[in-house]
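Student: need coordinates for the following:
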Amino acid sequence: MSDTSVLNALSPLDGRYAASTRDLSEYFSEYALIRYRVQAEIEYFIAFCTTTKLALFSTEQTTKLRSIFTKFSLADAELVKAYEAKCHHDVKAVEYFLRDALANLDLANFIPYLHFGLTSEDTNSIAYGLALKGSRDQVVVPALKKSAAVLAKFAKKNAAIPILARTHGQAAIPTTFGKEYAVFLTRLSPELESLTDLSFVAKVSGAVGTYAAHDLVFPEINWLGFAQKFLQELGLQADALSTQVVSPESYIRYFQTLSRINNILLDCCRDTWQYISDGWMVQAVAQADVGSSTMPQKVNPIDFENAEGNFGLANALLTHFCQKLPISRLQRDLSDSTVKRSIGVALGYAALGYTSFVRGFDKISVNTPKTEQALMAYPETITEGLQTLLRADGVSDAYEILKKAARGKQNVTLEELRQVALKHAKTTATKQKIAKLSPTSYTGLAAQSS
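Tutor: Next up, the predicted model:
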């Protein structure tokens, strides 16, 4: 895209962020959709002619047929758009283009078998299925694996760094930085595995999903078996039963899983933003960068803020897809068609989020003096440990004793709390544990869990 077209783009995905979303345009641009439709029509044409024995194409002929989509160019797409401008039907325009292509391959006798028994939704279901599968495998999953990798690296590096945990925004008990980020990784991993394993459904069952045209002309053929085999070879799953539109649940499972993943990463962004704001993390400074047009000192957490915003935009669209696509009047209305054209937009915003997320983690490090200072400022964070030790020692009112000593007290010291506990401890072993207990040591299995 030229600098001029970037500046004139309506969507920031095609303008400001074009370089970051370029990979997805190979799957969801208008050109890509047309190319996938051409692929769907050609693959179906070959399989249909072979199954019905209308033609047994040679290896050379098959290669030439497939070259129509493997070598599909922008000029070819413009020819399709020219046909669409005349007939006002995007899939029929593909068929008209393919008629010319068959004639150029000396296969004009087979033109009647193009798009045989299909409806445009059959072609589209294959096209979108291939686009979703390809973009997931080549763009989305690799980006998510990078996000998982930076989480794993941060968790491992900071596994034993103690920090103050806060619940309800208040000081709770100590934890470690590594453990807290390992939580995000633990939440992310099964979702990423589910995302990778999902199949996308497509159909070739005709106008209202009955195979009526197929069965009328070739009743001897097992069309259900044909559909299953044909779509499986494309890496898709045959829709067992549908109306004119392919059943949307396979798309919805993907969108919902992706939305959950985005929410996990968004949650991580907000926590990281807070840690940076508290000074517990610092960001690497690029000398040429500007943080504010008026405040020279500013180093803003813009990567995590950008990621949060883009995950929100992605999820807004993904949520709409999940609400809209299951609803179609009777056997089909066209409202799903315009919605599906924005699938790439949702994935584009998600991809921007993943890029910003990784870039943000590449800049941050833990400010350990600050985290230790924050932790030691709240000695009451060990009162859980103290009252638990006393209860193990048989002190029935241990909780109340420590509550009275610490709750609402602004200036209580670590030593004062230890002395309260030591006064009530009954065994030497318990007294030794009380004497050693501190906010920096009371982290349980956090380091091991990381």
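Student: contacts, neighbours, all on C-alpha from now
Tutor: Fine.
Student: give me the number of residues near residue 134?
Tutor: 16 (other C-alpha atoms under 10 Å).
Student: for it, what are its contacts?
Tutor: Shown in contact with residue 134 (C-alpha atoms under 8 Å, 6 or more residues apart in numbering): residue 27.
Student: all helices of the stretch 201-350 of the chain, in order?
Tutor: Per DSSP state H, counting those that start in this stretch, the stretch 201-350 of the chain carries helices over the ranges 212-217, 223-233, 249-278, 302-324, 335-340, 343-361.
Student: quick check, central residue of this protein?
Tutor: The residue lying closest to the centre of the chain (C-alpha atoms, centre = their mean) is residue 258, at 3.8 Å.
Student: how much space separates the closest residue in space to it that isn't next to it in sequence from residue 185?
Tutor: Spatial nearest neighbour of residue 258, excluding adjacent residues (C-alpha to C-alpha, 6 or more residues apart in numbering): residue 195 at 7.2 Å. Separation of residue 195 from residue 185 (C-alpha to C-alpha, to the nearest Å): 15 Å.
Student: and what of residue 366?
Tutor: 18 Å.
Student: between these two, tell me which one has more neighbours.
Tutor: residue 185 (22 against 19).
Student: show me what contacts that one?
Tutor: 148, 151-152.
Student: how about 10 Å then?
Tutor: Residues in contact with residue 185 (C-alpha atoms under 10 Å, 6 or more residues apart in numbering) are 147-152, 155, 179, 264-265, 268, 450.
Student: ok, back up a step: right, and the residue nearest to the centre of the chain touches residue 317 too?
Tutor: No. With contact defined as C-alpha atoms under 10 Å, residue 258 does not count as touching residue 317 (11.4 Å).
Student: pipe the contacts of residue 185 into CSV and attach neighbour count and secondary structure per row.
Tutor: Below are the contacts of residue 185 laid out as CSV (neighbours: other C-alpha atoms under 10 Å; DSSP: H, G, I helix; E, B strand; the rest coil):
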residue, neighbour count, secondary structure
147, 22, helix
148, 22, helix
149, 14, helix
150, 19, helix
151, 25, helix
152, 18, helix
155, 25, helix
179, 25, helix
264, 18, helix
265, 27, helix
268, 21, helix
450, 23, coil
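Student: here's the other one to compare against:
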Amino acid sequence: MIRRTVIKGPRFTPRRTVYAMNLTEISPAIALSPLDGRYRRQTHPLVEFLSEPALNRERMRVEVEWMILLANGYKGNGNRPLVTGVHPLTDVEKRFLRDIPEGFDEAAIARHAAHEAVTHHDVKAVEYSIDDALEAARSALPEGSQLPRLTTLVHFACTSEDINNLSTARCVRNAVENVWLPKVQAIVDELDEKAHLYRARPMLSLTHGQPATPTTLGKELAVYVHRLDRQLRRVRAQEYLGKLNGATGTFGAHMAAVPQVDWIDVSRVFVTERMGLTWNPLTTQIESHDWQAELYGAISHVNRILHNLAVDVWMYISRGVFAQEAVKGATGSSTMPHKINPIRFENAEANLELSCAMLDSLSATLVESRWQRDLTDSTTQRNIGSAMGYSVLAMDNLDAGLRSIHPNEAVMDRELDDNWEVLGEPIQTAMRAAELAGRTGMEHPYEQVKELMRGRAISQEDVERFIDSLDFDDETAERLRRLTPASYTGCADKLVDFDRQ
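Tutor: Below you'll find the predicted structure:
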């Protein structure tokens, strides 16, 4: 049994409870964030791209690729070294450099952390970690390799933001393309499959929560497919910008050290061809982060569409339109054994709201910087993984929830049959057409139907009697008589085919 001691403070001061077992002393460390604790199974793929070690690994990639370009040049300068005294790197030397980030394992992470504990600067710690690797090249590479003496080439003419903005852009792009997009695409595909499966399954609509013109389940799901597809095209077309131009975006250090090189062109080549990003030629010390605001706004928009979906499905379940599959061994309520709660959709709601809140904050914060530089963006960007993590967690719940529901056709049929008044719309519209064609007794069609149906329970017999009382031509009268709430779905089933166009 764990001992505890209650310490009484001064009057109006809350008591403190001191436990003999301190949770902070347990190893391995207990996660503070649920994303790294309770929900790690769902969110861990993002660790590969948006964790602190992932960022440091990408920083190393940027640094070594910059070294290779400086030493070996590029097509535009005849593939000659850009810095005097440096010889073109051999294939073995280039491979050694590129193996540094690829080998960023647990031991390398610890070595980087040791450097940062001294420097209190994460990018400088990356630079020193690469220096360590270059020193190790003395014994790892053939005698005479120039790598051990090239420590001064590491981070040459760079400011930290040159490395950070490129690394962040690559990390975010990889996370979006490898984790986030596949997750949301799985939901879209599931919705699309269900939309086609239930394209003709009639259901009662509710507008303002009241019975309205019937639709089909497939068409309503196709609406979400169409909405999501449109936003995903924006995400897939997103530019990921990068810059490499020095401390205040002027290439000042570059020109002071090696004035004969066209550093503007070098920057363009490095960002576009080596980093695979869109070059931003005009910045302060920081890349302006406008692309991040655009991307996070688009992802937040997708989140909100998914939130709308989660709420709609929750209400369909509450209404009985969707039935949930019982999971063997699962508990819906601690006291009511019969319950199957729609917790997947509730969890999705909550986590989408958290993700949107963080993404909106990122979008608002990152586009501002005091004059040429402040560090608010540094700590802000460390939360990109959390913002994306809550979205991924929500989608995991939503996807599982969608796969566990099916339409309750008995309920859907009963709702339709209980609401014959929804045929007031087609009848009064047909009356309008008849009046325009010169038929008598069709005046004020909306008001006539309103007088009959508004606020009243209407039966099939009431509808047929009203139709028979009007001077419709035989074809129109017969068409209206055949109409039922279940058959009054217009072109809904055909509209499903537009969901992926």
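Student: before we move on, the earlier item: so which of the helices of the stretch 201-350 of structure 1 is nearest residue 408 of structure 1?
Tutor: Of all the helices of the stretch 201-350 of structure 1, helix 249-278 sits nearest to residue 408 of structure 1, with 22.5 Å by C-alpha to C-alpha.
Student: list the residues that contact residue 199 of structure 2.
Tutor: So, once contact is read as C-alpha under 10 Å, 6+ apart, residue 199 of structure 2 ends up touching 193, 215-222, 492-497.
Student: farthest-separated two in those?
Tutor: Longest span within the contacts of residue 199 of structure 2, C-alpha to C-alpha: 193 and 215, 17.7 Å.
Student: those two: who's more crowded?
Tutor: residue 215 (25 against 16).
Student: residue in structure 1 paired with the more buried one?
Tutor: Matched across to structure 1, residue 215 of structure 2 falls on residue 175, judged by TM-score structural alignment.
Student: in the helix or strand its match falls within, what's buried?
Tutor: Assigned by DSSP states H and E, residue 175 of structure 1 falls within strand 170-176. For strand 170-176 of structure 1, burial by neighbour count (16 or more other C-alpha atoms under 10 Å) applies to 171-176.
Student: save the helices of the stretch 201-350 of structure 1 as TSV, and put in distance to residue 39 of structure 1 too.
Tutor: Output for the helices of the stretch 201-350 of structure 1, formatted as TSV (distance: least, C-alpha to C-alpha, whole Å):
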stretch	distance to residue 39 of structure 1
helix 212-217	20
helix 223-233	12
helix 249-278	20
helix 302-324	25
helix 335-340	19
helix 343-361	19
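Student: if you compare those helices, which one is most tucked away?
Tutor: Of the helices of the stretch 201-350 of structure 1, the one with the most neighbours on average (mean count of other C-alpha atoms under 10 Å) is helix 343-361, at a mean of 24.
Student: who are the packing partners of it?
Tutor: The contact analysis (3 or more C-alpha pairs under 10 Å, 6 or more residues apart in numbering; DSSP states H and E) places helix 343-361 of structure 1 against helix 18-28, helix 120-135, helix 141-157, helix 249-278, helix 302-324.
Student: so which of those is nearest residue 407 of structure 1?
Tutor: helix 249-278 (23.7 Å).
Student: whereabouts in structure 2 does that closest one align?
Tutor: Counting by TM-score structural alignment, helix 249-278 of structure 1 corresponds to 290-319 in structure 2.
Student: mean distance between the matching stretch and structure 1 after superposition?
Tutor: In this overlay with structure 1, the average offset of stretch 290-319 of structure 2 from its partner residues is 0.7 Å by mean C-alpha distance after the TM-score superposition for structure 1.
Student: that stretch: how far from the chain's middle?
Tutor: 9 Å (C-alpha atoms, centre = their mean, to the nearest Å).
Student: stretch 25-38 of structure 1 too?
Tutor: The answer for stretch 25-38 of structure 1 is 21 Å, by C-alpha atoms, centre = their mean.
Student: and that stretch, what's buried?
Tutor: Buried, per 16+ other C-alpha under 10 Å, within stretch 25-38 of structure 1: 25-29, 31-38.
Student: so where in structure 2 does that stretch end up aligned?
Tutor: Under TM-score structural alignment, the match for stretch 25-38 of structure 1 is residues 47-60.
Student: again with stretch 345-355 of structure 1
Tutor: Mapping stretch 345-355 of structure 1 onto structure 2 (TM-score structural alignment) gives residues 386-396.
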